[in-house]
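Trainee: Only the shape, not the letters, is given here:
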């Protein structure tokens, strides 16, 4: 008697094909923290191999002082691989552990900005800004406005996903348009357009913090400029807005067909909840005035005759503005804090100084996972520097690329493509950049490409694949928003809605990056495409 076999469980539709393979492989990856634990272990073994095999690199250098880990002799700067198991490096690792964490530039920058942003977010300022921007828009102009606000919503942290995307579906439905089209347009702007914005903000500070750590492997004097990608991220808004407008109105909505629903009582109730009250409008007015006062104050500190603490008079040219650029980190925090206080006091979400302290504490508390991640990322970057493998890989890699005579636009597009590939498996932008930056930033500096341009290429590549993978952390949430309007929407449905945006962003993003380098456009105030190492021959 033969035993009956249990039929194989069918593979769900959303787990089939290439995207299904990506989802399965991505689910096998550990948490980003554990990825850095494994990278540190691998780095320690590699440092021993490099030390035994005598890995080294050198380049002509006319400076007076060698960067950390380098040896300067007769105008030649040399680096030799050093084992992380030497007595000195073991002592560094254990004794300097607190200093390694607290000296990690991105951590301090993010904490400072978050102290102010937490007040703006928890008083309801950011939510009110988003809601007041969307209501009562004319039907034909819904999509471009959704696009611009979506890319600006990055300043509001998670509110872009949690508030703005579902609200876009509501507003489209109220206008008689298909709500799934509104959700898709908002998701494309918030997540696919993650690199774009009207003004720099927290993301710029975070990514440039990692860039600074990497750039100082080669040039210890390099200092981050939070405005270093301003024109580039603004160009992304200009480029992506008509793309989202065309795909949403001309491709997605005809494909979805007319929405048969009506603004029922539940919809009307939700829209009523999203209405901006008179107190909130007054709060937004005072918040705007407070923000204006902070901006005027910072301008005065740079322009007031005879009193310019944010200008270095001893320097020349754009170098004079370096204190101003560094002060922008505190400036962003003060801007969010002042506007959040003005709004909160007006709408009574702040009733005492204790409320403000609690909001700041909650904001820092929300960064607990990031602080854990920063501990391991800081040690990985520090140990990478101690081993000298970073400059060795950068110098030798630069020599190989110089020998191949590959054009700079092509090289940067390759960085962009690599970051977009990693994005399918690792969702955290900071995790990927903290691992990539110690190699690609110094390498491209030696090829004459600025750290700002390399960062711009990375952030472009990191953006457009966000909306094309189920592994993106907010993908299930967006799927739930869609099911509020159509219970049959699955992973495959949402992917099919977002894939045209992702492909269009990829092609246009690569073209924009290549054109920026080819035409040598400035990336932002005081930031250019090209770079020359101070003191290099």
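Mentor: Ah, there it is. Treat the numbers as computed from the prediction; the structure is a model and nothing was measured.
Trainee: drop to CA atoms for contacts and neighbour counts, all remaining ones
Mentor: Will do.
Trainee: How many neighbouring residues does residue 508 have?
Mentor: Applying other CA atoms under 10 Å, we find 15 residues neighbouring residue 508.
Trainee: what's the spacing between stretch 184-199 and its chain's center?
Mentor: Between the centre of stretch 184-199 and the centre of its chain there are 11 Å (CA atoms, centre = their mean, to the nearest Å).
Trainee: That should have said stretch 227-235, apologies.
Mentor: Here stretch 227-235 is found 13 Å from its chain centre; the criterion is CA atoms, centre = their mean.
Trainee: okay, now the one to match up with it:
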């Protein structure tokens, strides 16, 4: 007797919506290609708006640096010979005059040392591998969010580690990698601490705000309360979506179809004695540095407080 034909899978409206989102996402080109398209689009739009003579009122006060005598901002065509020369001459200064560049470069020096020494990898593994089985999804999403303290380490370490952990637990590895990716990408600006992204965003916002008020300054802690609240909110949402939407959508995992040889089993190993010792001394080092920082900021005589107002936030400490 012939087997009965399999019934087609019933797809509800939400599943079809997710399939549409996935299809649209797959249509997007590579980020480098997107950047090139946007750059070309700016050049073409500048030519169009310049030809149209488009102009808007300058919101900056009269007499401020860069304000035209008539108080208008006019589109400048980059399709002309002058525009091409402007692009060519300004390539380097556009990069070096970017306000957050210096802060980010210095921060990345420290992140690079911490990553090369194995500190960041060991810290992320310790956080995830020590989590109980029933909260491993929550631990992975949370670790992905806080990993932006060390810039892009979450992409390099946590995503493959999450796949290996889910595989070891008999769960679908893609669900674990999706949970880690959601935490790292979806929670990139959230954290419990100030990370490398915060001075960058503060510098960009300061430059924008100073178009209106040349003396306005945005400090790196401007979004701190929002970041802390977002950390727990995104952890909850990412965990629930992984457990109740992503894993069921992937279906039952069949370990026989996997190739375990492609997994780096060293990622699943417990921390070595050297790694545990290194984390211990690194933790003591962090406490020592935080203590020195506190002495410059908390007491009334703190030398990195604002020398005129005594303010702790709009101070040399955060500059």
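Mentor: Alright, I've got the coordinates. These numbers come from a predicted model, not from an experiment.
Trainee: against structure 2, where does the longest helix along structure 1 fall?
Mentor: The longest helix of structure 1 (DSSP state H) is helix 491-519. Under TM-score structural alignment, helix 491-519 of structure 1 corresponds to no residues of structure 2.
Trainee: repeat for stretch 362-372 of structure 1
Mentor: Going by TM-score structural alignment, stretch 362-372 of structure 1 lines up with nothing in structure 2.
Trainee: for the residue most central in space within structure 1, helix, strand, or coil?
Mentor: Closest to where the C-alpha atoms of structure 1 average out (CA atoms, centre = their mean) is residue 203, at 4.5 Å. The assignment at residue 203 of structure 1 comes out as helix when based on DSSP: H, G, I helix; E, B strand; the rest coil.
Trainee: Now do the contacts for it.
Mentor: residue 154 (CA atoms under 8 Å, 6 or more residues apart in numbering).
Trainee: go on, residue 132 of structure 1?
Mentor: 275, 276.
Trainee: which one in structure 2 is aligned with it?
Mentor: Aligned counterpart of residue 132 of structure 1 in structure 2: residue 126 (TM-score structural alignment).
Trainee: check which helix or strand covers its match.
Mentor: helix 119-129 (DSSP states H and E).
Trainee: ditto for residue 72 of structure 1
Mentor: strand 71-73.
Trainee: what comes up buried for that strand?
Mentor: residue 72 (16 or more other CA atoms under 10 Å).
Trainee: what's the next helix-or-strand element following that strand packed up against?
Mentor: Downstream of strand 71-73 of structure 1, the first helix or strand assigned by DSSP H and E is strand 76-80. Packing partners of strand 76-80 of structure 1 (3 or more CA pairs under 8 Å, 6 or more residues apart in numbering; DSSP states H and E): strand 56-60, strand 71-73, helix 389-404.
Trainee: distance between the helix or strand just after strand 76-80 of structure 1 and the chain's centre?
Mentor: Once the chain leaves strand 76-80 of structure 1, the next helix or strand it forms, by DSSP H and E, is helix 87-95. In terms of CA atoms, centre = their mean, the centre of helix 87-95 of structure 1 is found 33 Å from the chain centre.
Trainee: and residue 215 of structure 2, how many neighbours?
Mentor: With other CA under 10 Å as criterion, residue 215 of structure 2 counts 9.
Trainee: Oops, could you answer that again for residue 202 of structure 2 instead?
Mentor: So residue 202 of structure 2, with other CA under 10 Å, has 20 neighbours.
Trainee: re earlier: now render the helices and strands packed on strand 76-80 of structure 1 as TSV, adding distance to residue 370 of structure 1.
Mentor: Compiled in TSV, those are given as follows (distance: least, CA to CA, whole Å):
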stretch	distance to residue 370 of structure 1
strand 56-60	34
strand 71-73	35
helix 389-404	24
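Trainee: Identify whichever of these lies nearest to residue 122 of structure 1.
Mentor: helix 389-404 (41.0 Å; CA to CA).
Trainee: who does that closest one touch, helix- and strand-wise?
Mentor: strand 56-60, strand 76-80, helix 429-446.
Trainee: One more pass at 7 Å, please.
Mentor: Packing contacts for helix 389-404 of structure 1, counted by 3 or more CA pairs under 7 Å, 6 or more residues apart in numbering; DSSP states H and E, involve strand 56-60, helix 429-446.
Trainee: quick one: what's aligned to residue 39 of structure 1 in structure 2?
Mentor: By TM-score structural alignment, residue 39 of structure 1 lines up with residue 42.
Trainee: Could you tell me how far the host helix or strand of residue 35 of structure 2 lies from the centre of the chain?
Mentor: Element membership for residue 35 of structure 2, per DSSP H and E: helix 31-52. How far helix 31-52 of structure 2 lies from its chain's middle: 26 Å, per CA atoms, centre = their mean.
Trainee: What of stretch 139-149 of structure 1?
Mentor: 23 Å.
Trainee: buried residues in that stretch?
Mentor: 142, 143, 144, 145, 146, 147, 148, 149.
Trainee: if we take those, which one ends up nearest to residue 257 of structure 1?
Mentor: For the buried residues of stretch 139-149 of structure 1, the minimum distance to residue 257 of structure 1 (CA to CA) is 16.7 Å, reached by residue 143.
Trainee: re earlier: counterpart of the residue nearest to the centre of structure 1 in structure 2?
Mentor: By TM-score structural alignment, residue 203 of structure 1 lines up with residue 197 in structure 2.
Trainee: can you give me the helices in structure 2?
Mentor: For structure 2, helices defined by DSSP H occupy the ranges 13-27, 31-52, 81-96, 101-116, 119-129, 136-146, 153, 159-168, 173-181, 197-209, 224-241, 247-250, 273-297.
Trainee: Tell me roughly how far the fifth one lies from structure 1 on average.
Mentor: What that stands for is helix 119-129 of structure 2. Compared with structure 1 after fitting, helix 119-129 of structure 2 has a mean deviation of 1.0 Å; criterion: mean CA distance after the TM-score superposition for structure 1.
Trainee: got the buried residues for that helix?
Mentor: 119, 120, 121, 122, 123, 124, 125, 126, 128, 129.
Trainee: Grab the nearest non-local neighbour of the fifth one.
Mentor: It refers to residue 123 of structure 2. Nearest residue to residue 123 of structure 2, sequence neighbours excluded (CA to CA, 6 or more residues apart in numbering): residue 279, at 7.1 Å.
Trainee: Return the mean post-superposition distance for the helix holding residue 35 of structure 2 against structure 1.
Mentor: Looks like 5.0 Å for helix 31-52 of structure 2 (mean CA distance after the TM-score superposition for structure 1).
Trainee: follow-up on the earlier one: against residue 161 of structure 2, how distant is the match of residue 132 of structure 1?
Mentor: Separation of residue 126 of structure 2 from residue 161 of structure 2 (CA to CA, to the nearest Å): 11 Å.
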